[in-house]
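Q: Have a look; sequence and predicted model below, questions after that.
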Amino acid sequence: MIRSSSKSGSAGPVTLAVTLGDPRGIGPEITGRALGIFLEEYPEASVLLLGDDRHLAEVTQSLPGSRVRTEATGTPGLSSSDLDAGRVSVEAIRRGVAHCLEGRATALVTGPVHKPSLRAAGVDTPGQTEYLQALTEAPSVGMLMATETSRVEVPLRILLATTHLPLRDVAEALTAERLSEQVQLLADGLRRGWGIAEPRIALCALNPHASDGGLFGDEEARILTPVVEALRASGLRLQGPVPADTVFQKLLDRDVDGVVVPYHDVGMAVFKTLAFGQGVNVTLGLPFLRTSPDHGTAFDIAGTGTARATSTLEALRLAARLGPGLNRVHEGITAGNI
């Protein structure tokens, strides 16, 4: 168990812990290109880069050495197995978390990983978000998809109340406690990260037409509406439950600052349609901010030079901007299992 020993997120230069992701994917190449731009834009920022030694050497060739430190987490072969690649990826994540918790980094930016590789390396969580929660022993986390530069020129902030679940399990997972927790995570993130004093949030319904008075399910009346009423009574500016076919128009019209959706694909379909390649996966609820690009490893185009680095660049920018405000390591939050 590791306890944070120094303050982070205070005024001054920002240091980002950055993992390269799966060494067989596009993570290393897009991270290198994105860092070249990011370090020019943020002259006071520095980076602690974590990944396999071969790609670290390639990525850092054109980067300013005085502002980039590297830490090798393994030496996988050119034709690595899921196990070998997974071990390198997992060790990079673990060390990145440790650096953030010890105050050596303000925020964590993770490259794309292959979920079967994580599983092969012994990680029994569905993905990085859940693994980070386990490593830090955070009581709750939220997966927020965010962009300030969508194709419709409107900021998008969509939090997924449930993440990697089969659709048949979603209704059972949508408890009042979970929904209340997720809405409050988003509200807290918007306040401390984005500086929105009184966030306006919409809660997306689960059933078609918000169940139309019980014709298509009862979750809205039984679970969602009581949550909205309770959080409104506590002072939160919350709308809903709003049907899925209209709730995102509220974002586009700037009537709300963020939307909480009940399950993965209802939010991701909209988000990636409007912001693919520009979006950022933000983990709320950790002792520090974690961001990641909005795409996967793209093994099929790795090494071809065709992968776009825009989402990784946005993840770096967002981490530098929001990291200090969302860093709570100085509060003495305890981490474990690292």
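A: Cool, got the structure.
Q: From now on I want contacts and neighbour counts done on CA atoms only, so please keep to that.
A: OK.
Q: Quick check, Thr129 in contact with Ser140.
A: No. The pair Thr129 / Ser140 is not scored as a contact, 10.7 Å apart, by C-alpha atoms under 8 Å.
Q: between those two, which one's more packed in?
A: Thr129 (21 against 15; other C-alpha atoms under 10 Å).
Q: next up, a second structure to put side by side with the first:
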Amino acid sequence: MARPQDQQAPLVITTGEPAGIGPELVLMLAAKQPSDWVAIGDPQLLNHRARQLGLDIELVCVAPGERLPEPRIGRLAVWPVALHVDCHPGRIDPANGRYVLELLDLAVAACLDGRASAMVTAPLHKGAIREAGYNDFIGHTEYLRDTCAVEEVVMMLATDSALHGQADGRQQALRVALATTHLPLKDVAAAIEPHSLERVLRILAADLQRWFGVESPRIAVCGLNPHAGEGGHLGREEIEIIIPVLERLRGEGMRLDGPLPSDTLFTPRHLEGVDAVLAMYHDQGLPVLKYAGFGRAANITLGLPLIRTSVDHGTALDLAGTGQADPSSLGVALALAADMVRSR
């Protein structure tokens, strides 16, 4: 169904793993601010969780493309998708693994056909989806890559001070992208190869321009090994793979620093004037970013034909249904997606 001509396509938020904190984070945001966005999920689940938390939320079910209700605090528009089985906070049921993917599929389809302007994702539980029979499922990032049929995507996290492309005075803006994502550490070195590394750097530079208004991005690149290999004494990936790729792209005019030792790169002096850091693997770059801004950061998938942001944390099953979860990261992800829509 086409959206009304006088109404901009809304942002959509997938509510994620139903037994986790995703549904209540969405409800908490709706209880604090007028929501001109749409939640995708099971209305009965959302109603039950709202009552459990003592939140006075009016749910309005609409079909994708239909006009949204007038935004107001405590009102939440929902594109309904039914759970496969009843859900209890904190108790994973693999029977709902397919439900979580259905939320993503609807959001992707709506972004691609213009019924949604961007998608924001609450956390999912990888184990529950694998136990549902999707044994090859790795994570949001890889699933969206395959669903959108693109060759390469880049996972990047940004602190809230990176909104609008500038720091807010509280902290240095920090964006960290990954050359590899959800891989066992033993597989990382083999995955760092010239063609893939070059694609990641091109996507990162292009989307910093497209979504963040950085005209000529400066990217600092981590080495893979301690001390960036120390001239080959601690590993040769820098000499044989990373340095040749950086030199080739510098020859095209890209502004690339490195490869630099990650234990010194993440210091104010080395980050000064840097628009993004490229880490070689997940736990090289993300612990630093989350220490700097956990709960005030968001995850962005670059290289897609759509805008996707997400929270910087997991399902927090131990907090589900308690009302103790913090919706700050989801709020940052929503604000960042809206900012990217405006840039587009």
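A: That came through fine. Remember, it's a predicted structure, so these values are computed and weren't measured experimentally.
Q: which stretches of structure 1 form strands?
A: Secondary structure of structure 1 (DSSP state E): strands located at 2-3, 15-19, 46-51, 68-72, 107-109, 142-147, 156-160, 200-204, 237-242, 258-261, 280-284, 289-293, 334-335.
Q: Turn those into a markdown table, including mean neighbour count.
A: Shown next, in a markdown table, are the strands of structure 1 (neighbours: other C-alpha atoms under 10 Å):
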| stretch | mean neighbour count |
| --- | --- |
| strand 2-3 | 16 |
| strand 15-19 | 28 |
| strand 46-51 | 24 |
| strand 68-72 | 17 |
| strand 107-109 | 30 |
| strand 142-147 | 26 |
| strand 156-160 | 26 |
| strand 200-204 | 25 |
| strand 237-242 | 21 |
| strand 258-261 | 28 |
| strand 280-284 | 26 |
| strand 289-293 | 29 |
| strand 334-335 | 19 |
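Q: can you put those in CSV and add distance to Leu215 of structure 1?
A: Formatted as CSV, the strands of structure 1 follow (distance: least, C-alpha to C-alpha, whole Å):
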stretch, distance to Leu215 of structure 1
strand 2-3, 51
strand 15-19, 48
strand 46-51, 52
strand 68-72, 57
strand 107-109, 44
strand 142-147, 30
strand 156-160, 25
strand 200-204, 17
strand 237-242, 15
strand 258-261, 21
strand 280-284, 35
strand 289-293, 39
strand 334-335, 46
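Q: so which of those comes closest to Ala121 of structure 1?
A: strand 46-51 (15.2 Å; C-alpha to C-alpha).
Q: what does that closest one contact?
A: Strand 46-51 of structure 1 has contacts (C-alpha atoms under 8 Å, 6 or more residues apart in numbering) with 13-21, 23, 39, 56, 67-74, 88-89, 92, 95-96, 105.
Q: repeat for stretch 196-209 of structure 2
A: Residues outside stretch 196-209 of structure 2 that contact it (C-alpha under 8 Å, 6+ apart): 152-154, 177, 179, 214-217, 219, 242, 245, 249, 302-303.
Q: Return the residue of structure 2 aligned against Gly305 of structure 1.
A: Matched to structure 2 by TM-score structural alignment, Gly305 of structure 1 sits across from Gly323.
Q: give me the number of residues near that match?
A: Neighbour tally, Gly323 of structure 2, other C-alpha under 10 Å: 17.
Q: For the nearest residue to it once chain neighbours are set aside, which residues are in contact?
A: Spatial nearest neighbour of Gly323 of structure 2, excluding adjacent residues (C-alpha to C-alpha, 6 or more residues apart in numbering): Leu53 at 5.8 Å. Applying C-alpha under 8 Å, 6+ apart, we find Leu53 of structure 2 in contact with 321-323.
Q: quick one: Gly325 of structure 1 and Pro139 of structure 1, what's the gap?
A: Noted for Gly325 of structure 1: a distance of 19 Å to Pro139 of structure 1, by C-alpha to C-alpha, to the nearest Å.
Q: neighbour-wise, which of those two wins?
A: Counted by other C-alpha under 10 Å, Gly325 of structure 1 and Pro139 do not tie: Gly325 has more neighbours, with 21 against 9.
Q: just checking, the more buried one touches Thr106?
A: No. Gly325 of structure 1 is beyond contact range of Thr106, at 9.7 Å (criterion: C-alpha under 8 Å).
Q: tell me the centre residue of structure 2?
A: Most central in structure 2 under C-alpha atoms, centre = their mean is Asn299, positioned 2.8 Å from the mean C-alpha point.
Q: Show me what that one aligns to in structure 1.
A: In structure 1, Asn299 of structure 2 lands on Asn281 (TM-score structural alignment).
Q: doesn't Pro293 make contact with its match?
A: Yes. If you go by C-alpha under 8 Å, Asn281 of structure 1 and Pro293 touch, sitting 6.0 Å apart.
Q: which neighbours do these two share?
A: Contact criterion C-alpha under 8 Å, 6+ apart; residues shared by Asn281 of structure 1 and Pro293: Ala315.
Q: Any figure for the gap between the nearest residue to Asp326 of structure 2 once chain neighbours are set aside and Val120 of structure 2?
A: Of all residues not flanking Asp326 of structure 2 in the chain, Leu25 sits nearest, at 7.1 Å (C-alpha to C-alpha, 6+ apart). According to C-alpha to C-alpha, Leu25 of structure 2 and Val120 of structure 2 sit 12 Å apart.
Q: Pull the contacting residues for the residue lying closest to Leu76 of structure 2 once chain neighbours are set aside.
A: Leaving aside its chain neighbours, Leu76 of structure 2 sits nearest to Leu59 (5.0 Å; criterion: C-alpha to C-alpha, 6+ apart). Contacts were defined as C-alpha under 8 Å, 6+ apart; by that measure Leu59 of structure 2 touches 43, 47, 75-78.
Q: Kindly present the residues you listed as CSV, with separate columns for distance to Thr159 of structure 2.
A: Converted to CSV, these look like this (distance: C-alpha to C-alpha, whole Å):
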residue, distance to Thr159 of structure 2
Pro43, 31
Asn47, 32
Arg75, 28
Leu76, 27
Ala77, 28
Val78, 28
